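Quick one, what's the 3D model for this:
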Amino acid sequence: MKKQIYQSCKFFKTDMPCIYHKKDGRICSECSDFRETTGTILIIKKDAAGDVLRTTAILEPLKRKMPDHRIIWLTAETNKDVLSGNPYIDEIWTPSFETSQAISFLKFDTVINLDLSPDCLITAATAKADKFYGFKYKKDGSVSCSNKSAEEWFLISHNDGLKKANRKTYQQFITEIAELPCYGEIIVPLQKPSIEKANIFAKKHHLAGKKVIGIHTGSGSKWPTKRWHERNIIQLIKMLAKKKYPVLLFGGMEEKDIMEKIIKNVRGHLVNTGYNNTIPDFFALLDLCDVVITADTLALHIATGLKKKVVALFGPTSPYEIADYGRVEKVITPLDCFCCYKRECNKKPFCMEEIHPETVFSKIEKIL
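Prediction:
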């Protein structure tokens, strides 16, 4: 029986027949789709959603370096949909007792941990691997960094002054930490049902053949200081309306009140995409846009991965960590206190309010 089942195949499952057996009943010895795997790579990156997504930039070069390895990615349950459908990932694992058991029991060829949260550090420390890149706990509770680039990232992660002075992108850092020759594109998987829903949405609102502008209104509850004020968004939409550009408004339940206020104050070419879209639907709706205006949020990384033209707004966080791929126009607050990494701020004027809609509009006109 063991000789009849090729356990080294990329498509092998321990508890069920593989996809090709289920498709047409073929057995291992007769299968032309057999793919030999020579090892397993475990990537640990759980939070936050935007960071998980932009970390996918290491997958293309990693697969080129180790084409016959399986890739397992450990992420938070809430971020599973960010990775679902990614062609470079063989399995997505989420934290559980069983997952912890598997990681401590199995032997990996390579473990890459790019997450500094305590649970990820202990997970990385318990994983057995021939090669390790990134961060893990030592027995004394201190953090071990695998190379100089990991040490540099660790230092700037704990010093806002160094964050502000840094000029290397996040993608540069993770590429160096993983000892890869380059980084690739951010990979945004589009699901067929979500594409179909987005196409219906586009047809309903007569978007075909038009230059569509997407505006993401939020920043999430953890980073309210990143949010561009709705007063500026309203002014920008009115300027876009004069040019007859259709505008899609994006946000979640946390932005519902803001979005309704914007809609109340603007008429014409504004379409609300909804407040409670799934991650796959959010991906597909953003894909309808030609230009996306967003703060430093998940939407920025999605739009970049979808190869959209992006106008990105920066106040409390670093614009220099963002890889622009030749598609991102960065608008930085003129205030000297930018890149403070404060999640609460009572200063007047406030940094994001000082990004004027006229400046953003000129960037849109430039890249369209």
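
C-alpha from now on. contacts and neighbour counts both.
Fine.

just checking, what packs against the helix or strand hosting residue 280?
For residue 280, the host element (DSSP states H and E) is helix 279-286. When contacts are defined as 3 or more Cα pairs under 8 Å, 6 or more residues apart in numbering; DSSP states H and E, helix 279-286 packs onto helix 80-83, helix 192-204, helix 298-305.

Quick one, which of these gets closest to residue 267.
Taking Cα to Cα as the criterion, residue 267 comes closest to helix 192-204 out of those, the separation being 17.5 Å.

so that closest one versus helix 279-286, what angle?
Between helix 192-204 and helix 279-286, the angle comes out at 40 degrees (axes from the mean of the first three to the mean of the last three Cα atoms, to 10 degrees).

May I see the buried residues of helix 192-204?
Buried residues in helix 192-204, counted by 16 or more other Cα atoms under 10 Å: 194, 195, 198, 199.

swap in stretch 60-68?
By neighbour count on 16+ other Cα under 10 Å, the buried set for stretch 60-68 is 60, 61, 62, 66, 68.

Stretch 291-310 now?
So, applying 16+ other Cα under 10 Å, buried residues of stretch 291-310: 291-310.

Likewise for stretch 99-115?
Using 16+ other Cα under 10 Å as the burial criterion, the residues of stretch 99-115 that qualify are 103, 107, 108, 109, 110, 111, 112, 113, 114, 115.

hmm, back to that, which elements pack onto whichever helix or strand comes after the helix holding residue 280?
Heading C-terminal from helix 279-286, the first helix or strand you meet, by DSSP H and E, is strand 291-295. Judged by 3+ Cα pairs under 8 Å, 6+ apart, strand 291-295 is in contact with strand 213-216, helix 298-305, strand 309-314.

how about this one, so we can line them up?
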Amino acid sequence: MKILLIKMSSMGDIFHTFPAISDIKRNFLDAQIDWVVEDGFKEIVDWHPAIHKVIPIHLRRWVKQRNKKSWQEFKSWRSELRTENYDYIIDAQGLLKSALVAKCASGRSIDGYDKDSVREPISHWFYKRSHNIDKNQHAVERTRQLLGKVLGYTPVKKLNFGINQNFTHVQKDTHKLIFIIGTSWITKLWSTSEWQTLTKIAVDEGYSVEIMWGSLEERAIADQIIAFCPQATRPDQRLSITTIAEKLVGAAGVVGLDTGFSHLAGALETPTIALYGATSPIKVGLIGEHTQNLQLNTPLDCMPCHKRHCKWLPENSTSTPQCMSGIKANEVWQALQQKIFGEYTH
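Take a look at the predicted model:
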């Protein structure tokens, strides 16, 4: 049985799809699963042992450039894709762009979410079969149920992200913590002063702290934390996704924001606390017994706004919104310790 999965981005969405891939392999040992994904995430998809072939696509670049060269590259990519004939083509992303990519493939049919289950309802017109999946569920379960309905099985309760075996060579350091301070939206950032306080608490408790960064702005924040607590460290250069994964596996615990690397830490079953404010963890938060999504104890009326800019702050402000600054380092530390100690008492 040949299956083509369309789920092109983002990093967190890709990790959310891994349990569904494990489900397929549990039910169909001979399944050949190919996956269309944005080129920048090819490295991640390769981690799952059930994937037969990763098919990278440069859709973001092609759409941005919109020139003759991009069109020629797309046509060449489409021709290569059509050399394979699939029993099932599944659009697990549910967007117009992913539905159009699914139409590029050759196969018996295209499956996806129905118009009441999807973020962009127009996408369902491109499917031969569409499936009703409750929208009020976590993204992991929605994807698992979609693939289960398409292929005719019921997912088991226990999650299996299926990627830990790639990192069995990494030794756990029970006194090492990783802090993930960056994210794509300003409204998702936590106060630098709280990161400083949390780092000081961790160091005073005998832990070493390494701060991950991915941009010059994030590196500057890391340097502010280190200036406050010189025992903390950061990588000198940007690291590959695989190298960061190895650090996450080797850590005793992780604190992060609403970002793909926090989801990665959770998928790797490292005790992880993720902080949420402008976005809601109910449908796209970390999932699994090793994780906890932390918010204000008393949510604000405007939470979650799902906005890149806080309406209560001046335009272009880089200040931390109250929904995030109200989360205090002491409660984050307590939650992290509960997860870490719970991990070692199992």
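
TM-score them against each other, please.
In this superposition the chains share a TM-score of 0.78, using TM-score structural alignment, normalised by the length of the second structure; 298 aligned residues with a Cα RMSD of 2.5 Å.

that older thread, can you put the helices and strands packed on helix 279-286 of the first structure in TSV and add distance to residue 43 of the first structure?
Shown next, in TSV, are these (distance: least, Cα to Cα, whole Å):
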stretch	distance to residue 43 of the first structure
helix 80-83	12
helix 192-204	26
helix 298-305	19
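
Those: which one's closest to residue 173 of the first structure?
Closest approach to residue 173 of the first structure among those (Cα to Cα): helix 298-305, 16.3 Å.

which two in the buried residues of stretch 99-115 of the first structure are spaced the farthest apart?
So, the buried residues of stretch 99-115 of the first structure by Cα to Cα: farthest apart are 107 and 115, at 20.3 Å.

Okay, and which of the buried residues of stretch 60-68 of the first structure map to helices?
Counted as lying in helices by DSSP state H, out of the buried residues of stretch 60-68 of the first structure, are 60, 61, 62.

how much space between the aligned partner of the first one in the second structure and residue 328 of the second structure?
The one in question is residue 60 of the first structure. Matched to the second structure by TM-score structural alignment, residue 60 of the first structure sits across from residue 22. Distance of residue 22 of the second structure to residue 328 of the second structure, computed by Cα to Cα, to the nearest Å: 37 Å.

re the thing from before, would you check that the match of residue 60 of the first structure makes contact with residue 155?
No. Using Cα atoms under 8 Å, residue 22 of the second structure is not in contact with residue 155; the gap is 9.7 Å.

Over in the second structure, find the residue span stretch 286-302 of the first structure aligns onto.
Going by TM-score structural alignment, stretch 286-302 of the first structure sits over residues 248-264 in the second structure.

ok, residues contacting that stretch?
10-12, 15, 167, 170-184, 188-190, 245, 265, 268-276, 279, 285-286, 336, 340 (Cα atoms under 8 Å, 6 or more residues apart in numbering).

at 7 Å what do you get?
Stretch 248-264 of the second structure has contacts (Cα atoms under 7 Å, 6 or more residues apart in numbering) with 11-12, 15, 170-181, 183, 188, 265, 268, 270-276, 286, 340.

can you pull out the strands in the stretch 1-150 of the second structure?
Along the stretch 1-150 of the second structure, the stretches classed as strands by DSSP state E, counting those that start in this stretch are 2-6, 32-38, 51-57, 85-86, 88-91, 106-107, 110-113, 129-131.

Quick check: the fifth one compared with the first structure, mean distance?
What it means is strand 88-91 of the second structure. Average distance, strand 88-91 of the second structure versus aligned residues of the first structure after superposition (mean Cα distance after the TM-score superposition for the first structure): 1.2 Å.

Which part of the first structure matches that strand?
Here strand 88-91 of the second structure aligns to the first structure at residues 110-113, judged by TM-score structural alignment.

quick one: the helix holding residue 280 of the first structure to chain centroid distance?
Remark: helix 279-286 of the first structure is offset 13 Å from the chain centroid, using Cα atoms, centre = their mean, to the nearest Å.

quick one: it to the second structure mean distance?
Looks like 0.9 Å for helix 279-286 of the first structure (mean Cα distance after the TM-score superposition for the first structure).

Contacts only, for the residue nearest the centre of the first structure.
Nearest to the geometric centre of the first structure sits residue 53, at 2.1 Å (Cα atoms, centre = their mean). When contacts are counted by Cα under 7 Å, 6+ apart, residue 53 of the first structure touches 82, 186, 301.

closest to residue 128 of the first structure among the buried residues of stretch 60-68 of the first structure?
Among the buried residues of stretch 60-68 of the first structure, residue 66 lies closest to residue 128 of the first structure (Cα to Cα), at 18.5 Å.

so how far is residue 215 of the first structure from the closest one?
39 Å.
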